[in-house]
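S.K.: I'd like to go over a predicted model; first the sequence, then the structure.
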Amino acid sequence: EEYTLLLFEDIRRELLIINLIKKESRLIFFIASYLGGIILAKALVNAGNEYLPLKRAIDSIIFLITPF
């Protein structure tokens, strides 16, 4: 649970910095393997409305050998 919150919080902070400095938005591409895929999937499911802009910025997700 803690890792899922840290993941999205760090990404949201980086996107805010990019948007403020470069005045542009970025698409996000995730490549997640095994445990990283589980953490990413949980983060996506548990993300609240405060992470909605981040979720909208996600263009693609590739899960490699992630056991679902």
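M.R.: Received it, and whenever you're ready, just let me know what you need.
S.K.: from here on, contacts and neighbour counts on C-alpha atoms
M.R.: Will do.
S.K.: Now do the helices in the chain.
M.R.: 2-22, 35-46, 52-57 (DSSP state H).
S.K.: buried set for the last one?
M.R.: With burial defined by 16 or more other CA atoms under 10 Å, the residues of helix 52-57 counted as buried are Leu54, Lys55.
S.K.: Structure two is appended below for comparative analysis:
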Amino acid sequence: MTAEKVSVALLTRAAFGAGPAVTYAELAGLPTGLIEEVLARPVGCVREFTPMMLVQGDRRAAPRNADF
């Protein structure tokens, strides 16, 4: 459950900024130290993991002329 809450906090930061993300994290019951550490990271340095701890694949559409 903590990973999902952190993911929602990161999505909230991306959509509305750090303030609402911290507010969400507090209301969700996330430890203050954890959310401060995660939100302090630059956006490009945060990866989202699946429940099996695998990095999410690139969801962008492949070019139409891709050879695979």
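M.R.: Arrived safely, thanks for sending. None of the values given here were measured: they were computed from a predicted structure.
S.K.: Just the TM-score for the two chains, thanks.
M.R.: For this chain pair, the superposition-based TM-score is 0.34 by TM-score structural alignment, normalised by the length of the first structure; 36 aligned residues with a CA RMSD of 3.3 Å.
S.K.: Go through the helices of the first structure and name the closest to Phe63 of the first structure.
M.R.: With CA to CA as the measure, helix 35-46 is the member of the helices of the first structure nearest Phe63 of the first structure (5.9 Å).
S.K.: any idea which element Thr23 of the second structure lies in?
M.R.: Following DSSP states H and E, the helix or strand that holds Thr23 of the second structure is helix 18-28.
S.K.: and the angle for the helix or strand following that helix with helix 18-28?
M.R.: For helix 18-28 of the second structure, the following helix or strand on the C-terminal side (DSSP H and E) is helix 32-40. Here the directions of helix 32-40 of the second structure and helix 18-28 differ by 150 degrees (axes from the mean of the first three to the mean of the last three CA atoms, to 10 degrees).
S.K.: Show me what helix 32-40 of the second structure is packed up against.
M.R.: Using 3 or more CA pairs under 8 Å, 6 or more residues apart in numbering; DSSP states H and E, the elements in contact with helix 32-40 of the second structure are helix 18-28.
S.K.: and Leu64 of the first structure, which of the helices of the first structure is closest to it?
M.R.: Short answer: helix 35-46, nearest of the helices of the first structure by CA to CA, at 7.4 Å.
S.K.: hang on, the earlier thing: indicate which one of the helices of the first structure is closest to Ile28 of the first structure.
M.R.: Minimum separation from Ile28 of the first structure across the helices of the first structure (CA to CA) falls at helix 52-57, 5.8 Å.
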